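**Student:** model this:
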Amino acid sequence: MGDHEVLTAAARPYLSTVMAKALSEGLPVTGTEMLDGGPAGLEAETEGWIELDQEAVAHRYGTKVFDLTVYWDSLSGWHIHAERPGRPDDDLNRWMGAGLVPDPTRVVTFIATMLVDYTMTGSEERPFYRRARQEVPALANRLRPYAS
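**Tutor:** Below is the predicted model:
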């Protein structure tokens, strides 16, 4: 099993835990997805996202945002990605900056804050907590408690 497969399998329950916590808090989340970077795929070995109910996003932001999603990747942790109509070269990314595996409650707070004002949530500066293909066992071990 390659690094990307190990981390994808380890991260999937973590994202599910965050989504379940967000649902329990009444946030408009609808599902999670994981993308295995494969040996020649993504910059990170794996990434995943929590899908938001885009009708709820549209209710909050109107036409200012086309798509608002919360992503996690194995290099930089959590971030918001917003696609804005008429500004395809000006998509917005805001980084949580709380490490690779912050407590799900903290991630849910990040999501809730994003729903209030995504432009002021997090930081524009992308953190890097590790390099691809390095410290894979350590990250997998940090994600392991969410598998039970």
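
**Student:** from now on I want contacts and neighbour counts done on CA atoms only, so please keep to that.
**Tutor:** OK.

**Student:** name the single longest helix found in this structure.
**Tutor:** When the chain is parsed with DSSP state H, its longest helix is helix 3-24.

**Student:** show me what that helix packs onto, helices and strands only.
**Tutor:** strand 29-36, strand 46-52, helix 104-116, helix 136-143 (3 or more C-alpha pairs under 8 Å, 6 or more residues apart in numbering; DSSP states H and E).

**Student:** please generate a structure for the following sequence too, so the two can be compared:
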Amino acid sequence: MTSQQKLLRGAWAYTAAVAAELLAQDFPVDGVTVVNTVSEGDGASEAEAFVSLPAPWWTRAYPGYESPSLDWDAASGWTLRADQDTGTTAYWMGEGLTPEPAKVAMFLTAARVNGQVGSTDRPYYRRPKQDDPAPLTDRLLAYEDVLRRSDPLIKSSTSGWQRPLRHVFSTLLSTEHARMIDGHLTGWPEVRTVPLRAGEIQALTQLLEASDTADGNDLAADLRARYDAAAQEPADRTIPAQHSTALTRATLRKAKRQPGQ
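**Tutor:** Take a look at the predicted model:
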């Protein structure tokens, strides 16, 4: 394996560890990407990484930002980028190239609370494509241990390194997203009246069914049953309780995850 391949492998492991921390703090991460930038022009580092979160979530959580993204660079570390009328502004976190994942989560949380964080002055912790990447690579690869602890099947190898890391991250995504969904379903028991057109209910249930997930199918079935029941008894406030398969199953899953059970 070349030094560049090792650097990319390490960047993936570190970024996945950061994504895992974000997921644990209820950030709805839906992907991680590592890009080989060694052949790009002056100023580019050898590798970049991107933590993907859904665009609608960004809009709700960070109304002051346009098309934001959370990026990592092998020369300058983490940045929160946002489009503005004058172009793209980068808010650099600082804290070096491999801050603890919890610190990256704090950086993203602070941006949500305070509006702006970090500095627009880009730091350089190493000279791109000039300094030996080995010390950085070693620090990045140390995060493979974090992934191994979450999945005992992962093994080091000299080829096909993306497959095990993708597998681990896929497991983290599915596990943490299930936990978040169960939290949403069980966390707000009050019944609210939400005006929806009949066609909107049909479109929503179809989208849920198209997700081809157990939760999506359960929610779709509950909504269809409530829609039909409300057509007969519009004022019946017990309808949600009568058709709550998704909530019931989420409650059972949540109970199983509780310590000591």
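
**Student:** returning to that earlier point: ok, which of the helices and strands packed on helix 3-24 of the first structure comes nearest Lys64 of the first structure?
**Tutor:** Across those, Lys64 of the first structure has its closest neighbour in helix 104-116 (12.9 Å, C-alpha to C-alpha).

**Student:** ok, whatever residue of the second structure lines up with Ala112 of the first structure - how many residues close by?
**Tutor:** Matched by TM-score structural alignment, Ala112 of the first structure corresponds to Thr109 in the second structure. Residues lying near Thr109 of the second structure (other C-alpha atoms under 10 Å) number 18.

**Student:** return the most buried member of the helices and strands packed on helix 3-24 of the first structure.
**Tutor:** strand 46-52 (a mean of 22; mean count of other C-alpha atoms under 10 Å).

**Student:** mean deviation, that strand versus the second structure?
**Tutor:** Once fitted to the second structure, strand 46-52 of the first structure is off its aligned match by 0.8 Å on average (mean C-alpha distance after the TM-score superposition for the first structure).

**Student:** in the very next helix or strand once past that strand, what's buried?
**Tutor:** Using DSSP states H and E, the next helix or strand after strand 46-52 of the first structure towards the C-terminus is helix 54-61. With burial defined by 16 or more other C-alpha atoms under 10 Å, the residues of helix 54-61 of the first structure counted as buried are Gln54, Val57, Tyr61.

**Student:** confirm for me that the first one is in contact with Leu68.
**Tutor:** Read that as Gln54 of the first structure. Yes. Gln54 of the first structure is in contact with Leu68 according to C-alpha atoms under 8 Å; the separation is 7.4 Å.

**Student:** now Trp58 of the second structure, nearest residue through space, not along the chain?
**Tutor:** Excluding the flanking residues, the one nearest Trp58 of the second structure by C-alpha to C-alpha, 6 or more residues apart in numbering is Pro68, at 7.0 Å.

**Student:** so the one you found, which state does it fall into?
**Tutor:** When classified by DSSP: H, G, I helix; E, B strand; the rest coil, Pro68 of the second structure comes out as strand.

**Student:** neighbours around it, how many?
**Tutor:** Pro68 of the second structure, neighbours per other C-alpha under 10 Å, totals 21.

**Student:** how about it, what's its match in the first structure?
**Tutor:** Across the two structures, Pro68 of the second structure finds its equivalent in Leu68 of the first structure, going by TM-score structural alignment.

**Student:** any figure for the gap between its match and His79 of the first structure?
**Tutor:** As judged by C-alpha to C-alpha, to the nearest Å, Leu68 of the first structure and His79 of the first structure stand 11 Å apart.

**Student:** equivalent analysis for Val6 of the first structure, please.
**Tutor:** In terms of C-alpha to C-alpha, Val6 of the first structure sits 22 Å off from His79 of the first structure.

**Student:** now do Asn93 of the first structure
**Tutor:** 7 Å.

**Student:** what does Trp72 of the first structure give?
**Tutor:** The gap separating Trp72 of the first structure from His79 of the first structure is 6 Å, by C-alpha to C-alpha.

**Student:** one more: Ser16 of the first structure?
**Tutor:** Plainly put, Ser16 of the first structure is 16 Å away from His79 of the first structure if you go by C-alpha to C-alpha.

**Student:** ok, the two, which is more surrounded?
**Tutor:** When neighbours are counted by other C-alpha under 10 Å, Ser16 of the first structure and His79 differ, and His79 comes out ahead with 25 against 19.

**Student:** residue in the second structure paired with the more buried one?
**Tutor:** With TM-score structural alignment as the criterion, His79 of the first structure matches Thr79.

**Student:** which residues does the closest residue to its match other than its chain neighbours contact?
**Tutor:** Using C-alpha to C-alpha, 6+ apart and skipping residues adjacent in sequence, the residue nearest Thr79 of the second structure is Trp92, 4.3 Å away. Trp92 of the second structure makes contacts with Gly77, Trp78, Thr79, Leu80, Val117, Gly118, Ser119, Thr120, Asp121, Arg122, Pro123, as judged by C-alpha atoms under 8 Å, 6 or more residues apart in numbering.
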